[in-house]
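[1] Next come a sequence and a model predicted from it.
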Amino acid sequence: MIDTHSRGYLLAARRMVWCGILLLVLGLAAIAAAASDGAISWECDPTCRRVESGLWNTVELGGAVSAGTGSVLLVAGFLMVMLRRPRPESGSGGG
């Protein structure tokens, strides 16, 4: 069994939450950058259409993966803290 009240457990949960927040924010920023007007250009050969480069598609996919991973880490870290087992009662060991 894992000691859910140990310092290592709580440190791991705290790191998961903060890494989740960081990855979520970076992922959302990458998605927003890829969806901005600066990332999309207009190509007007016979007709004008919007063109997005392969690099921006990759940035958008990476941002989506990062945001998804950040969300999972954030929820897992939050659940690790909220669903800890209660401390065992040490004084009432009836015989």
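    Okay, I see it.

[2] C-alpha from now on. contacts and neighbour counts both.
    Noted.

[3] What segments of the chain are strands?
    Using DSSP state E, the strands of the chain run over residues 40-44, 48-52.

[4] Next, the angle strand 40-44 makes with the last one.
    In other words, strand 48-52. Interaxial angle, strand 48-52 versus strand 40-44 (axes from the mean of the first three to the mean of the last three CA atoms, to 10 degrees): 140 degrees.

[5] which other residues reach strand 48-52?
    A39, I40, S41, W42, E43 (CA atoms under 8 Å, 6 or more residues apart in numbering).

[6] structure B:
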Amino acid sequence: MVDTHSRGYLLAARRMVWCGILLFVLGLVGVAGSQSDGAMSWECESTCRRVESGLWNTVEMAGALSAGTGVVLLVAAFLMVMLRRPRSESESDGR
């Protein structure tokens, strides 16, 4: 079984939190960037309408995927910390 009170276990949970935050923020930036006015252009052949390029659609999809992955990492790290096994009697005595 995994020792949930080891330094490595807590370090992995901490890294998951920070990676989750980073991915979530980068995903939100990607989605917000693809929704900005700079990402849209006007196409006026017969009628004028706003058009988004395929690249910006890809950026939006990647941003949404990144934000979703960040949330999953944050939830997993939270569960890793909150659902740790209690220390056994032999470990709490210092043996």
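    Nice, thanks for sending it over. Being a predicted model, the structure only gives us computed values, none of them experimental.

[7] Could you tell me the TM-score of the two chains?
    Remark: TM-score between the superposed chains equals 0.93 [TM-score structural alignment, normalised by the length of the first structure]; 91 aligned residues with a CA RMSD of 0.7 Å.

[8] hang on, the earlier thing: if we only consider the contacts of strand 48-52 of the first structure, which is nearest to M1 of the first structure?
    Of all these, M1 of the first structure sits closest to A39, with 50.4 Å by CA to CA.

[9] And the closest one? What does it align with in the second structure?
    A39 of the first structure maps onto A39 of the second structure when the alignment is built from TM-score structural alignment.

[10] Using JSON lines, lay out the strands of the first structure together with mean neighbour count.
    Formatted as JSON lines, the entries for the strands of the first structure read as follows, by neighbours: other CA atoms under 10 Å:
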{"stretch": "strand 40-44", "mean neighbour count": "12"}
{"stretch": "strand 48-52", "mean neighbour count": "12"}
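
[11] any chance of the ones you listed in JSON lines, plus distance to G68 of the first structure?
    As requested, the strands of the first structure are exported to JSON lines (distance: least, CA to CA, whole Å):
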{"stretch": "strand 40-44", "distance to G68 of the first structure": "24"}
{"stretch": "strand 48-52", "distance to G68 of the first structure": "23"}
